[in-house]
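Enquirer: Predicted model and sequence follow; I will ask about them next.
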Amino acid sequence: MASINLRFRQATVEDAGQIQQLVESAFRAIDSRPDWTGNAELASTFRISVEEVMPRIVNPDNAVLVALDDTGNLVASIEVAKRGINCGRISMIAVNERYQKGGVGRSVLAYAEAYCRQTWNVEKFSLNALSTRKTLIEWYMRQGYQKTGETSPFPRERFTSVALPDDICFIEMEKEFSSSTGEQGQSV
């Protein structure tokens, strides 16, 4: 895939519908990499509503950041939130299926980290990943995130029709920013 020039901005309420569609399609995308998607049946039933996206956009302690291509089309989105004094929480990262496997996710994550550092003076980042998505967890580790040893429960009640592994959960991960890791983002 040819490289893509991304333009970033904070999402507005007018973007909620497009973000909802992007997040659903990104989570449902079939990926040939083993353990990237995790449970295919779970991925195919994932749903998020515009009503769930909207509060994420308007919350003053959150920002949903969007990446656009040169023609203004939505390519990716990511949610960041301020947690405590110096921690930023990364969630809801989604990349248009057409742009997956081309480095867009890495660019979006780096931009989100830089945004948190510049906006909230964040020194540590946290996120979680579904335990069945082993290749995704490894990808986060290559981006500097480490498993904390903590887990959080998976909302089984939202997926009662899906046969889920007994041990499914979210793996908590963190990344400390230090001068030894260098500035890892783009300026915002």
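Expert: Here it is on my side, so go on.

Enquirer: For the rest of this, base every contact and every neighbour count on C-alpha atoms.
Expert: Noted.

Enquirer: isn't Lys147 right up against Lys175?
Expert: No - using C-alpha atoms under 8 Å, Lys147 makes no contact with Lys175, being 9.0 Å away.

Enquirer: putting a second one here so we can go through both:
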Amino acid sequence: MDTAPRTTGELTYRDATPADAEALVALIESAYRGDSSRTGWTTEADILAGQRTDRQGVLEVIESPLSRLLITERDGGIVACCQLEHRDEAAYFGMFAVRPGMQGAGLGRRVIEEAERLAQQSWGVREMHMTVITAREELIAWYERRGYRRTGKLFPFPYGDERFGLPQRDDLRFELLVKPLQGR
């Protein structure tokens, strides 16, 4: 598996190390929770309070032999991240965050394209999978414009597990989205 940093234009992509954990938690939290997340369009602040992740959760992804946490940097600062996990013929895409003030300018699209390229190159996978909270219709539509399709396969939200946030409503669930990667 190639783990060397890769630079395209003004962006550098590299694998996270344990030393990056605190900065990654801050990025992920800023993109999804609290008032800072409201400056971007990916906020979950109206449906979930509390934390999105913690240092331990980030370290688990970094240290797992089946996953990697991809960092995107611009001018030496972390501007985005995503998790890639090898799952047989597919890769799982998660923990995706873009700095709120940089959302809506094409950075997320570039990060997901790099993640798809890297997953296919590293593991030879045929599909990318992700789960998205079904209440996030605007986010699901964004993924659909990038070639992901809704599967109708639903998973319960982990109510009662505060590691994933404090639900503000009782109808939350996840849906599996899938994108074929053949021919890339």
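Expert: Received the coordinates, thanks. Just so it is clear, the model here is predicted, and its values are computed rather than measured.

Enquirer: Kindly list the longest strand within structure 2.
Expert: Criterion DSSP state E: the longest strand present in structure 2 is strand 77-87.

Enquirer: for the very next helix or strand once past that strand, packing partners?
Expert: The helix or strand immediately downstream of strand 77-87 of structure 2 is strand 90-98, counting by DSSP states H and E. Contacts defined by 3 or more C-alpha pairs under 8 Å, 6 or more residues apart in numbering; DSSP states H and E place strand 90-98 of structure 2 against helix 21-32, strand 77-87, helix 107-123, strand 127-133.

Enquirer: try it again with 6 Å
Expert: Counting contacts by 3 or more C-alpha pairs under 6 Å, 6 or more residues apart in numbering; DSSP states H and E, strand 90-98 of structure 2 packs against strand 77-87, strand 127-133.

Enquirer: Have a look at how far, on average, that strand is from structure 1.
Expert: Superposed on structure 1, strand 90-98 of structure 2 shows a mean distance of 0.4 Å to its aligned residues (mean C-alpha distance after the TM-score superposition for structure 1).

Enquirer: what's that strand aligned against in structure 1?
Expert: Aligned by TM-score structural alignment, strand 90-98 of structure 2 corresponds to residues 87-95 of structure 1.

Enquirer: Check what contacts the matching stretch and list those residues.
Expert: Contact with stretch 87-95 of structure 1 is made by 23, 26, 76-82, 122, 124-127, as judged by C-alpha atoms under 6 Å, 6 or more residues apart in numbering.

Enquirer: again, 8 Å this time
Expert: 22-23, 26-27, 75-83, 104-105, 109, 112, 116, 122-128 (C-alpha atoms under 8 Å, 6 or more residues apart in numbering).

Enquirer: can you tell which of the helices and strands packed on strand 90-98 of structure 2 is closest to Gln51 of structure 2?
Expert: strand 127-133 (15.6 Å; C-alpha to C-alpha).

Enquirer: Would you pull up how far that closest one lies from the middle of the chain?
Expert: 10 Å (C-alpha atoms, centre = their mean, to the nearest Å).

Enquirer: Phe157 of structure 2 maps to what in structure 1?
Expert: Counting by TM-score structural alignment, the partner of Phe157 of structure 2 is Phe154.
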